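Asker: Sequence unavailable; structure follows:
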């Protein structure tokens, strides 16, 4: 599932392509909204909210989408071939005279009133890359269940929004704790919030796939800090990576 930095980049790309221009093409290929026509309306802005995307459109409407595991938004110039996948995977087409945005394999796509956005994203904790970021509230959320493993607490978007499986492993590495350590046993737990924020901030302007990772995806390779071989495990059916020397705590 995309991390918050990827969603932030996607929102910026869509905003640059669509904002301030009227739509000349609109096609929502989901049954509930198949008859909705946004043609003629101006896209006001596209913003991220955690791992969610909100395209605000003239007339008090918002197109809410989530990338899930395999979703993507691609932007094309006039006449450019659409290469994001076969036509049956297209869920949304939003086109201006200059650019066309295509949403592929979107598990969540809904049109709602802008005033009702909280119905879709109101459950989220403070957004690590958003204007609502509140480290005190994020820490309070994380510590609400002190017995919960650090890795699980970080992935719960109700605690803080934006951390995915990659930055879960990377954040745990930075605070020198395994993902299975109960969050209440972590010394100076505020370091979790600081580390997660630093990671997403550092990567949000990097092109996709160019992240500098210390442990994730590096099973069997030497730790960048101590040289021990990185290990790979499983937490809630997701891969997790850690250094057996630098990180303290349970390993399952």
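Answerer: Noted; the coordinates are in hand. Remember, it's a predicted structure, so these values are computed and weren't measured experimentally.
Asker: use CA for all of it now, contacts and neighbours both
Answerer: Will do.
Asker: In this protein, what residue spans correspond to helices?
Answerer: 4-18, 118-121, 135-142, 150-155, 165-174, 190-203 (DSSP state H).
Asker: Distance from the chain centre to the shortest one, please.
Answerer: Looking back up the chat, that one is helix 118-121. 16 Å (C-alpha atoms, centre = their mean, to the nearest Å).
Asker: re earlier: nearest to residue 63, of the helices of the chain?
Answerer: Minimum separation from residue 63 across the helices of the chain (C-alpha to C-alpha) falls at helix 118-121, 10.7 Å.
Asker: Quick check: which of the helices of the chain is nearest to residue 94?
Answerer: Minimum separation from residue 94 across those (C-alpha to C-alpha) falls at helix 4-18, 8.2 Å.
Asker: so how many other residues sit close to the closest residue to residue 15 other than its chain neighbours?
Answerer: Spatial nearest neighbour of residue 15, chain neighbours left out: residue 46 (4.9 Å); criterion: C-alpha to C-alpha, 6 or more residues apart in numbering. Residue 46 has 24 neighbouring residues, counting by other C-alpha atoms under 10 Å.
Asker: Next, find the distance separating residue 46 from residue 233.
Answerer: 37 Å (C-alpha to C-alpha, to the nearest Å).
Asker: Quick one: closest of the helices of the chain to residue 31.
Answerer: Between residue 31 and the helices of the chain, the tightest spacing by C-alpha to C-alpha is seen for helix 118-121, at 18.6 Å.
Asker: Next, the residues that contact that closest one from outside, please.
Answerer: By C-alpha atoms under 8 Å, 6 or more residues apart in numbering, the surrounding residues in contact with helix 118-121 are 49, 52, 64.
Asker: Just give me the closest of the residues you listed to residue 77.
Answerer: Nearest member of these to residue 77, counting by C-alpha to C-alpha, is residue 64, at 23.1 Å.
Asker: quick one: the closest one and residue 57 touch, right?
Answerer: No - using C-alpha atoms under 8 Å, residue 64 makes no contact with residue 57, being 10.8 Å away.
Asker: At which residues are the strands of the stretch 51-200 of the chain located?
Answerer: Secondary structure of the stretch 51-200 of the chain (DSSP state E, counting those that start in this stretch): strands located at 52-57, 61-66, 72-76, 90-95, 100-104, 108-113.
Asker: Out of those, flag the one nearest residue 173.
Answerer: Closest among the strands of the stretch 51-200 of the chain, using C-alpha to C-alpha: strand 52-57, at 26.1 Å.
Asker: how much distance is there from that closest one to the middle of the chain?
Answerer: 14 Å.
Asker: If we go by neighbour counts, what in that strand is buried?
Answerer: 52, 53, 54, 55, 56, 57 (16 or more other C-alpha atoms under 10 Å).
Asker: Comparison target below:
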């Protein structure tokens, strides 16, 4: 699913497109709010909170959404509203006299009182992209369970908000940490550096306008050390990048890592040859 930087960029698009404008109409296509009418309410701001979006309008009301795996918000000239609204996957339309925001395939959508946003985002840990990010609280949260893998602890949004598999895999590689290392196997300084590295990379991606690890504009198609590079040689040591499951269902994920730079293969890696993504005819062992 989109990570903190992508959600931040989405919030920026919505804010720039609608903030300050009075809504001329709305169409919320979820049963609980199908009769809601936001027309006449001015958009105050659209802000991210971890991987959640909070579209605040006048009257103590917030349109809360989560993109999950396939969701998106796009802003278009209002003249395209009718054509765009015919898509069966559209879950929300919010429009002013100038622009329309289209929420497509949203994983979560509801209306909450702005004064009660804690009901939908109060469980989240410190947001890495929040100017008021509390590094010490995030550190304490991640270190709370010493038996959990560092990957699972970082991906748990209740500990720290905004990290997904990209912004977990890449900092772990940069610091030479095996993703399956128990939290208790790392000293506090290592965990603190991991979180600060993830924050730095997220901020860089927000500034660049796309998800980036190196910040170089000439490597957009391969701008990562390990994520998405299964079966391809490590850019540092040449050992093929591996992919293996981590965690327990239903929170199980897959994680990319370099056995050469990060202390060997994962305990869940069966060692079978892995095909690079998009390279069906090539195999690396």
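Answerer: Looks like it arrived, so ask away. Since the model is a prediction, treat every value here as computed from it, not as a measurement.
Asker: on that earlier part again, can you put the contacts of helix 118-121 of the first structure in a markdown table and add distance to residue 115 of the first structure?
Answerer: Converted to a markdown table, the contacts of helix 118-121 of the first structure look like this (distance: C-alpha to C-alpha, whole Å):
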| residue | distance to residue 115 of the first structure |
| --- | --- |
| 49 | 15 |
| 52 | 16 |
| 64 | 12 |
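Asker: picking that back up, tabulate the helices of the first structure (TSV), appending distance to residue 30 of the first structure.
Answerer: Converted to TSV, those look like this (distance: least, C-alpha to C-alpha, whole Å):
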stretch	distance to residue 30 of the first structure
helix 4-18	20
helix 118-121	17
helix 135-142	35
helix 150-155	28
helix 165-174	28
helix 190-203	32
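Asker: among those, which is nearest residue 223 of the first structure?
Answerer: helix 165-174 (10.1 Å).
Asker: how close does the closest one sit to the second structure?
Answerer: On superposition with the second structure, the mean distance recorded for helix 165-174 of the first structure (mean C-alpha distance after the TM-score superposition for the first structure) is 1.4 Å.
Asker: other SSEs contacting that helix?
Answerer: helix 150-155, helix 190-203, strand 238-242 (3 or more C-alpha pairs under 8 Å, 6 or more residues apart in numbering; DSSP states H and E).
Asker: Just say which of these is most tucked in.
Answerer: Highest mean neighbour count of those: helix 150-155, a mean of 24 (counted as mean count of other C-alpha atoms under 10 Å).
Asker: that older thread, just tell me which of the strands of the stretch 51-200 of the first structure ends up closest to residue 220 of the first structure.
Answerer: strand 72-76 (31.0 Å).
Asker: Just list what the closest one packs against, helices and strands only.
Answerer: helix 4-18, strand 100-104.
Asker: possible to save the ones you listed as JSON lines with mean neighbour count?
Answerer: JSON lines is the format used below for these (neighbours: other C-alpha atoms under 10 Å):
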{"stretch": "helix 4-18", "mean neighbour count": "21"}
{"stretch": "strand 100-104", "mean neighbour count": "23"}
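Asker: Relative to residue 220 of the first structure, which of these is closest?
Answerer: Of all these, helix 4-18 sits nearest to residue 220 of the first structure, with 26.6 Å by C-alpha to C-alpha.
Asker: Can you check which part of the second structure the closest one sits on?
Answerer: Per TM-score structural alignment, the counterpart of helix 4-18 of the first structure in the second structure is residues 4-18.
Asker: Counting neighbours, what do you get for residue 236 of the second structure?
Answerer: Applying other C-alpha under 10 Å, I find that residue 236 of the second structure has 10 neighbouring residues.
Asker: That one pairs with which position in the first structure?
Answerer: Under the alignment (TM-score structural alignment), residue 236 of the second structure maps onto residue 225 of the first structure.
Asker: Just give the closest residue to its match, not the sequence neighbours.
Answerer: Nearest to residue 225 of the first structure is residue 246, by C-alpha to C-alpha, 6+ apart, at 7.7 Å.
Asker: And for the aligned partner of the one you found in the second structure, the neighbour number?
Answerer: Aligned by TM-score structural alignment, residue 246 of the first structure pairs with residue 261 of the second structure. Neighbour count of residue 261 of the second structure, defined by other C-alpha under 10 Å: 19.
Asker: Likewise for residue 83 of the first structure?
Answerer: 11.
Asker: Also residue 87 of the second structure?
Answerer: 11.
Asker: Against residue 94 of the second structure, how distant is it?
Answerer: For residue 87 of the second structure, the distance to residue 94 of the second structure - C-alpha to C-alpha - is 15 Å.
Asker: Residue 220 of the first structure: which of the helices of the first structure is closest?
Answerer: Comparing the helices of the first structure by C-alpha to C-alpha, helix 165-174 comes nearest, at 15.2 Å.
Asker: Which residues does stretch 18-35 of the second structure contact?
Answerer: Stretch 18-35 of the second structure is contacted from outside by 36-46, 90-97, 99, 109-111, using C-alpha under 8 Å, 6+ apart.
Asker: ok, 10 Å please
Answerer: Residues outside stretch 18-35 of the second structure that contact it (C-alpha atoms under 10 Å, 6 or more residues apart in numbering): 12-13, 36-46, 55-58, 63, 75, 85, 89-103, 108-111.
Asker: what does stretch 9-16 of the second structure give?
Answerer: Contacts for stretch 9-16 of the second structure (C-alpha under 10 Å, 6+ apart): 4-7, 17, 19, 43-49, 52-56, 67, 72-75, 99-102, 205-207, 209-210.
Asker: Spit out the contact partners of residue 184 of the second structure.
Answerer: 143, 144, 145, 146, 147, 148, 149, 150, 191.
Asker: which of the residues you listed still touch in the first structure?
Answerer: With both residues aligned by TM-score structural alignment, their matches' C-alpha atoms under 10 Å, the contacts of the contacts of residue 184 of the second structure that the first structure also has are 143, 144, 145, 146, 147, 148, 149, 150, 191.
Asker: and the first one, how many neighbours?
Answerer: If I follow you right, that is residue 143 of the second structure. 23.
Asker: sorry, back to before: for the helices and strands packed on helix 165-174 of the first structure, please prepare JSON lines with the additional fields distance to residue 116 of the first structure.
Answerer: Converted to JSON lines, these look like this (distance: least, C-alpha to C-alpha, whole Å):
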{"stretch": "helix 150-155", "distance to residue 116 of the first structure": "25"}
{"stretch": "helix 190-203", "distance to residue 116 of the first structure": "28"}
{"stretch": "strand 238-242", "distance to residue 116 of the first structure": "33"}
